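Trainee: A predicted structure for the sequence below; I have some questions about it.
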Amino acid sequence: MPKAAAEIVEIAGHDVRLTSPDKVMFPQRNYTKRDVFEYYLAVGDGIMRALRQRPTTLQRFPDGIEGEAFFQKRIPQRGVPEWIQTAQIKFPSMRTAVELCPADLAHVAWAAQMGTVVFHPWPVRGDAPDNPDELRIDLDPQPGNSFADVVATANVLHEVLDDLGWVGYPKTSGGRGVHVYIRIAPSWSFVEVRRAAIALAREAERRRPDLITTAWWKEERGERVFLDFNQMARDRTITCAYSLRANARATASAPVTWAELPDVEPDDFDLRTLPKRFAEIGDPHAKIDDIAHDLTPLLEWVERDEKSGQGDMPYPPDHPKMPGEPPRVQPSRKNAANWQKDE
């Protein structure tokens, strides 16, 4: 069968070339590169709200999701349209990379043409890459947890945000989890925002310790939903709203309202159903940029927790050792040689 001819599609005033449109990207559903390309156009306003001017890591699958995959953190120096915008980010090692920084929907379409299935934006804008403007809480179910447990955890977090007078925006992860996003003023460092995320998570844990945990070590979590504070560490990214996921069903990360979250099932939203929902109801996160919260109340909680003996938590293993960080040794291996003894 001859290969389908390349097409030129005008998007946001740019010509985007779509090659091999019939290449199968999701074999179990027989979804093609054209299907992925058209999906992102259909949810364009929504995904641009999630990606606009954010340095973005691309998870690419040149031969479909069952083929080899890789994360692209550096835009190639050749073969890239001159209109593509980029931004420089800095890793914990202090090395740098120039990533895609979408200015319009043509950038998303170009990435889809390159075999991108999943978009992983940083919680910063390209003009302030060291100062997050988005506090992200990742609700990570543990073995034994149901999606209902995750929803119940999200509702506790919602209560904490209400007490702060803050507005949070939930979305499905495209898997078994839920993410909650909060816009903040870009006035603080990654270290400060991560500590604020820890304080927020600890407050939710205090309210439902039977359901929620902030324990970094898996052996301490049990059947409780983990609030992953380390998603706010530098170089950690979360699949954005409206991004597809690389699974057999081609599910997508879907913004939802707090009111509808209890009735949601993770598999409700996929490459076919989410564009229909978007056309019918629009984007539940449409007002997410209307307010940027002052992080000060959470930083005050950080000070409160430190006074009660709850200091920093371990960073991810690939991060350099951070000031004030406890030893990165799991509790079952705690001994005098690798852990400061309890007072």
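Mentor: Structure received.
Trainee: C-alpha from now on. contacts and neighbour counts both.
Mentor: OK.
Trainee: where do the helices sit along the protein?
Mentor: Using DSSP state H, the helices of the chain run over residues 33-42, 44-51, 105-113, 147-164, 190-207, 273-281, 296-307.
Trainee: a markdown table for those, including mean neighbour count?
Mentor: Supplementary listing: those in a markdown table, determined by neighbours: other Cα atoms under 10 Å:
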| stretch | mean neighbour count |
| --- | --- |
| helix 33-42 | 21 |
| helix 44-51 | 22 |
| helix 105-113 | 23 |
| helix 147-164 | 18 |
| helix 190-207 | 22 |
| helix 273-281 | 15 |
| helix 296-307 | 15 |
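Trainee: Output these in a markdown table; the columns should cover distance to F26.
Mentor: Compiled in a markdown table, the helices of the chain are given as follows (distance: least, Cα to Cα, whole Å):
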| stretch | distance to F26 |
| --- | --- |
| helix 33-42 | 9 |
| helix 44-51 | 20 |
| helix 105-113 | 14 |
| helix 147-164 | 25 |
| helix 190-207 | 35 |
| helix 273-281 | 15 |
| helix 296-307 | 42 |
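Trainee: Check it against this one:
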Amino acid sequence: MTAGEREVRVTNPDRVIYEATDRTPAVTKLQVCEYFVKVADALMRTIRDRPTAMERWPNGYREGMRLSTGHGDDGDGFYQKRLPKGAPDWIETVRIAFPSGRTAEELCPTEPAALVWAAQMGTLTLHPWPVRRPDVDHPDELRLDLDPQPGVTFTDVRRVALVARELLEELGLRGYPKTSGSRGIHIYVRIEPRHTFEDVRHAAIGFGRELERRDGGVTTAWWKEERGERVFLDFNQNNRDRTIASAWSPRARPGAPVSMPLTWDRLAELTDPREFTVFSAPELLESHGDPWADMDEHPSPLEPLLHLWETLPGGEMPFPPDYPKMPGEPPRVQPSKKVAAHWDEHGNRIADR
């Protein structure tokens, strides 16, 4: 099939990738590839020149299937962070470094054909880094991941997102929302690529703490046992090698939903994010345009959020378990499993002193 200026070969085009539901018909591999062509211009605006991990489901997605964590477990889907052998020579890559110091050559989409090739390889969701190829150590995006915990409705998440918008505007920042493709909402803020990953993570923590002060339904608690029925602002999604599904990406969920970029007005009236699918999203793009089209024209300063990080109480927060121990980080011990006698009043393990 034609994608941009290239012809891309699609094998097994009739393979069913998504089974039919009461809301949507079945989706074939060819239809997934066609979807990427239909949204290519908008998707390329958000993903071009970014290191991108591929979330691959070679046999398609069925309800109940699992995504491998990459830690020795079996899964039906998996993340491909290194470009697989045998990729066409026109597929471009970029070298990235993981927190461990290891490096990899990762897919770097530069043209629509790369999207179709990824779909041909069983990719449903594209996970781009918040950096571009000229400078992979300084993010140009702050990503605010509003993750509903059990018992939280989409209406709750939408309310929090609108409070987040008010806060961003008060601070002189411009946010761009999208659905996650499930029950969450993501808000992106374009920034100048002059801050470290640690700076951007701290900005997200500062923002989350102020959001907690304004809305009791928000939490930045890293440990699940402390979150309750609230919306968790996942600040660690701004770490190096942490990614979020791109705007316009299909998700491995029943009904072939996509992570849909929206205007704030459209989000305010949205009741069911499942309405955005590989069938409806291209139609909405054609009729209403790309709500994120001008994002690059409106970079925001990170300093107001870093000021919140520096002035609001709470200090450093835990990093993900696969990260090396970071400066100032509190102990990575689940609160319910801490033995008080083993720790001093500053949170230091007595045996380590």
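Mentor: Great, that's in hand. As the structure is a prediction and not an experimental result, all values here were calculated from the model.
Trainee: right, so of the helices of structure 1, which gets closest to Q340 of structure 1?
Mentor: In this view, the helices of structure 1 are compared for proximity to Q340 of structure 1 by Cα to Cα, and helix 296-307 is the closest at 17.1 Å.
Trainee: Taking their axis directions, the closest one and helix 147-164 sit at what angle?
Mentor: If you take axes from the mean of the first three to the mean of the last three Cα atoms, to 10 degrees, helix 296-307 of structure 1 sits at 110 degrees to helix 147-164.
Trainee: And the contacts of helix 296-307 of structure 1?
Mentor: With contacts defined as Cα atoms under 8 Å, 6 or more residues apart in numbering, helix 296-307 of structure 1 is touched by L164, E192, R195, A196, A197, I198, A199, L200, G311.
Trainee: Closest to P143 of structure 1 out of the residues you listed?
Mentor: Within the contacts of helix 296-307 of structure 1, proximity to P143 of structure 1 (Cα to Cα) peaks at I198, which comes in at 22.2 Å.
Trainee: What's the match for the closest one in structure 2?
Mentor: Residue correspondence, TM-score structural alignment: I198 of structure 1 in this structure matches I205 in structure 2.
Trainee: now P123 of structure 1
Mentor: Looks like P123 of structure 1 aligns to P130 there (TM-score structural alignment).
Trainee: To what extent is that match buried, counted in neighbours?
Mentor: A count of neighbours around P130 of structure 2, defined by other Cα atoms under 10 Å, yields 29.
Trainee: OK, contacts around it?
Mentor: R50, P139, D140, E141, L142, T243.
Trainee: again, but for F235 of structure 2
Mentor: For F235 of structure 2, the residues meeting the contact criterion (Cα under 8 Å, 6+ apart) are L144, D145, R201, H202, A204, I205, G208, T220.
Trainee: Aligned to it, what sits in structure 1?
Mentor: With TM-score structural alignment as the criterion, F235 of structure 2 lines up with F229 in structure 1.
Trainee: Now do the strands in the stretch 151-300 of structure 2.
Mentor: Per DSSP state E, counting those that start in this stretch, the stretch 151-300 of structure 2 has strands spanning 176-179, 185-190, 218-219, 231-233. These are given in chain order.
Trainee: what does stretch 49-58 of structure 2 correspond to over in structure 1?
Mentor: Counterpart in structure 1 of stretch 49-58 of structure 2, with TM-score structural alignment as the criterion, is residues 53-62.
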